[in-house]
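Q: compute the structure for the input listed below.
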Amino acid sequence: MTDQPAPSPGDTPNPSLSGRTAKAGAWSISGRLLAKVLDFIALLILARFLGPADFGLVAMAMTSVFIVETVLDLPITTILLREEHLTDDMFNTAFTLGLMRSLIVAAVLGALAWPMSLFYNEPRLLPLIACLAISPIMRGLISPRLILFAKRFDFSKSFILDVASKSVSLIVVATVAILTRSYWALAIGTITTAVVFVSLTYVFAPMKPSLTFKEWPRFANVVGWSTLTQFISSVNWQMDRLILPRYIDLVPFGRFTAATDMVNIPYQAIALPTIGPINAAFATLIQSPKDLGAAYLKASAGIPMLITPVLLSLAMLSTPVLNVLFGDKWLEAAPYLTALALTAMIVLPSFPLPCLAMVLNRNQFVSMRGVAELAVKLPIMLFAASQYGVYGAIATQAIAATAVVIFSMFSVRTLIGLKIRDQIGALVPYMLGLLAMAATIYGLKPLVWFDKGIWLEVISIGLVVAPALIVYVGVVFSVWTLTGRPNTIEHTIVHKGQGIVRRLRRRA
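A: A predicted model of the protein is given here:
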């Protein structure tokens, strides 16, 4: 496809779409954000009652569970979202595929539990993997009719599902951790979340399923590419957790996984909930590459614009943050947290590519991106992790993330003709904002009262981060203004903000 010109400020043919997408995203992000706050509270409780070795053990078990679940994941929601007219046969076929997936997940994880315990020389993995398998088995049984809300840009139900399941899980996790001080608290919390979530989907989207493959042809092509893509993606995502336990002890591995979980919270709370709204928005613009390009730029710049300030704060204030949240027994994880947070910032602009490829039915681009990442990551990881441990694994992540971003930009140019320079240009405002924010934190960092009491430490962290965030926002919107206020994510934020102000004035 030939290059398209960059979308101009007047290129918004359907202003209501941006509003509906933003509203849907607000519901979805709010739900996931609140759910992640609950997750974070659970993590704080667990870190106080459990040690790094407990986290390392459960992370070893979860690695195999995650890979199997991801490989066998089916993009049923996205397939149904693309269909203009949904029928009972489509819903029943979707349910049947989900049930088949659950049965296969159960069989595969049951077969893997014993070999994994031998591979890592850790007999506790056998019962742990067997129990953790309940979670992905349940997730395969979600009501397919839940997609009807997404098609109407109604993500309020997702908000309730996320918050309710995590709330129940938090109560269970806290109770088990306090009473037993056992790693089983981590496992039971994971299972509880899945059971409550799936049960509630049938409250909001009830259906009486029947088993059929009548509409299988609608799913076949995407499922084939999805299986390959998910396999490659899961290996790439979990490669460090697969390889590192062979070369380091459980304690440093537990510190690494806890730091990784902290870094993943902003991504999971902000980025992942936008997949549904982004898919829905992209799907309405398939016939207009120019408008689709404008939407892609907003997503590509908007996600990192929201997440990178959090990651930068974690990176530059890792020691006091860990001391406040987890206690001094976790301070040796601070260098890991710094390196992981900086590395996680690299890959964020490529986040919307799978959504774009899916709605265009060009999933092979996501598979090819995964293959490219695997080709770069696997040989380097095997060497670096064996020789340099955790730091070697993190360096490998940074190299692979850079390769992914470059490949993604060329893929987007091929898919919709969006020029590389336009993709990079959309990232400039927040990147300049990050530089200013980093300089502000560096200058104010001596104000952090480390080891002077938890509350003084919390206050001092706030006194450093708050002005840094103000500087960040100021630079981002100053750059946007100086460049002519183009129709980018900043434009959408300002437009929504003005709408809120007008409504408040009318009420006043």
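
Q: CA only for contacts and neighbour counts going forward, please
A: OK.

Q: thought residue 283 was touching residue 83?
A: No - counting by Cα atoms under 8 Å, residue 283 does not reach residue 83; the two are 10.1 Å apart.

Q: the more surrounded of the two?
A: residue 283 (19 against 12; other Cα atoms under 10 Å).

Q: following up with a second sequence; could you model it the same way so I can compare the two?
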Amino acid sequence: MLSIQALRGAGWLVLSRFLGRFVDFFTLLILARLLTPADFGLTTLALTLIVVLDAVLEIPVTQALLRLRSFDKSHLDTGFTLGLMRGAMIGAVTLAAAWPFAAFYDDSRLIPLMAVLSLGPIARGLASPGMIVYIRAMSFRQTFTAEILGKICAFALAITLVHLGAGYWAIVANTVTAAVATSLATHFIAPYRPKISFARFKDFAGFTGWFSSAQIVGALNWQFDRILLGRFVDRPTLGRFAIASDLSVMPTQSLIGPAMQPVMAAFATINDQPDRMRTAFLKAARFAMFAALPTGVGIALTADLIVALLLGPGWEEAGPLLSLLVLAVLPGAYFQTLSSLCVAMNRPSVLFRVCVFELGLRIPLVCIGLFLSGVDGVVWARVAISMAMLGIYMLYARLLVGLGFRRQIINLWKLALATGLMAVAVALLRPALDDLGLPVILELLLAAATGLAIYGAALFVLGVRLELGRGRFALTDRWARPQA
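A: So this is what the prediction gives:
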């Protein structure tokens, strides 16, 4: 079982992501009603190259420092220096690539947009490396404070600009300001006196190579759909796809992703004990899917209501896209557990191989989907890819810690059954709620409450319990036989 310290750390990170996403959704709610899908499509296209460059030049300073048994000021200096160099390279490459990129998509507005948007990753790379002291101690309240301050500043500026008639520049301001304000906040929370140094470069080099390679391929996986669609569909269609795609990752980004950082730290303390690692991985994966499965399936079943409530008129076509895309990202919760395991075991090369395999599937399948059925074909291709990748994640869990497929499936089957029962109940309820002509928010709340009740009741009947106390937390199965 994981310690209560890890639970508290996860709690702060989940709270941070939840409140951060809440601010993002609130900002999106306002911007979607004042701007158009074409505005979002344009900024999405400008961001595609920035995101890829951000990944190509990624230097995982935090992850590298986290895996060290000890560190000193020279490690922080080297990490900050690498971040500074990274920022300069991102700025230079963006400026050089902006004109040919804009010419390829036949839209000169992309040039200034890309130049300004590049400030976001530059700012993130200049955050205080001193924050690692809190992260290593599993104290994430400081991270929470920095991120929320950044989100609030970004929200305030974006809303001000859109009311001043800035149009799509309000979206750009929201993206950049969040990164700049968060980075500045880290220097107030964890004061650090910058110094240029490469004294500890060797402690970053090996880890950085594999981890950065995985980041690059992962970014290509995430952005390939948008890059392709940007060339073959109009800006409003791209905008609807991008917003639906961003909404679909809410379960993994807001709930699962933050919880994995303290889990990774917990893995690191037992990485020389194979039996405990296997047990810890199963528990972490179960927790991840415990939250992701019902949340994702629930969003899929109520996507039309969510889109109507959050985005308003003009966005209706994003609903069917969201209902499928959220299913496509559900296996990502399992990948995040595997990713934490790989980092804790100092096996970033595994992450690289997984990402390469996914990209090898994505390029042909997405292209075929686009050729056969446009944006709908792309969405179905993503669903097929995600199902195939879940098997790959389980395969690598077997190779890393010796967990067979059968044991991994048994670990999750009750969660899957409870989610299936929930899905049937909500699917049967929706037509009746639609006939009543209820307000959108009330219908959504009733559907969500019903789904949650069915899911909880099914788990209770199946013997699955959430135990808290005595410094531990775990999902237990009262009917399970002890492992041999």
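
Q: can you pull the contacts of the residue lying closest to residue 295 of the second structure once chain neighbours are set aside?
A: Excluding the flanking residues, the one nearest residue 295 of the second structure by Cα to Cα, 6 or more residues apart in numbering is residue 251, at 6.3 Å. By Cα atoms under 8 Å, 6 or more residues apart in numbering, residue 251 of the second structure lies in contact with 291-292, 295-296.

Q: nearest to residue 5 of the second structure, of those residues?
A: residue 291 (19.9 Å; Cα to Cα).

Q: trace the closest one over to the first structure, please.
A: When the first structure is aligned by TM-score structural alignment, residue 291 of the second structure is paired with residue 306.

Q: what helix or strand does its match sit in?
A: Per DSSP states H and E, residue 306 of the first structure falls inside helix 289-316.

Q: beyond that helix, next helix or strand please.
A: Proceeding C-terminally, helix 289-316 of the first structure gives way to helix 318-325 as the next helix or strand, assigned by DSSP H and E.

Q: remind me what whichever helix or strand comes after that next one packs against, helices and strands.
A: Heading C-terminal from helix 318-325 of the first structure, the first helix or strand you meet, by DSSP H and E, is helix 334-346. Judged by 3 or more Cα pairs under 8 Å, 6 or more residues apart in numbering; DSSP states H and E, helix 334-346 of the first structure is in contact with helix 250-266, helix 289-316, helix 318-325, helix 364-416.

Q: got a markdown table for these, with distance to residue 485 of the first structure too?
A: Output for those, formatted as a markdown table (distance: least, Cα to Cα, whole Å):
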| stretch | distance to residue 485 of the first structure |
| --- | --- |
| helix 250-266 | 28 |
| helix 289-316 | 13 |
| helix 318-325 | 35 |
| helix 364-416 | 23 |
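
Q: right, and those helices - which one's nearest residue 91 of the first structure?
A: Ranking those by distance to residue 91 of the first structure, with Cα to Cα as the measure, places helix 364-416 first at 25.5 Å.

Q: where does that closest one end up in the second structure?
A: Using TM-score structural alignment, helix 364-416 of the first structure pairs with 349-401 in the second structure.

Q: tell me which helix or strand the equivalent of residue 205 of the second structure over in the first structure sits in.
A: Mapped onto the first structure by TM-score structural alignment, residue 205 of the second structure lines up with residue 220. Element membership of residue 220 of the first structure [criterion: DSSP H and E] is helix 216-243.

Q: quick check: angle from that helix to helix 364-416?
A: 110 degrees (axes from the mean of the first three to the mean of the last three Cα atoms, to 10 degrees).
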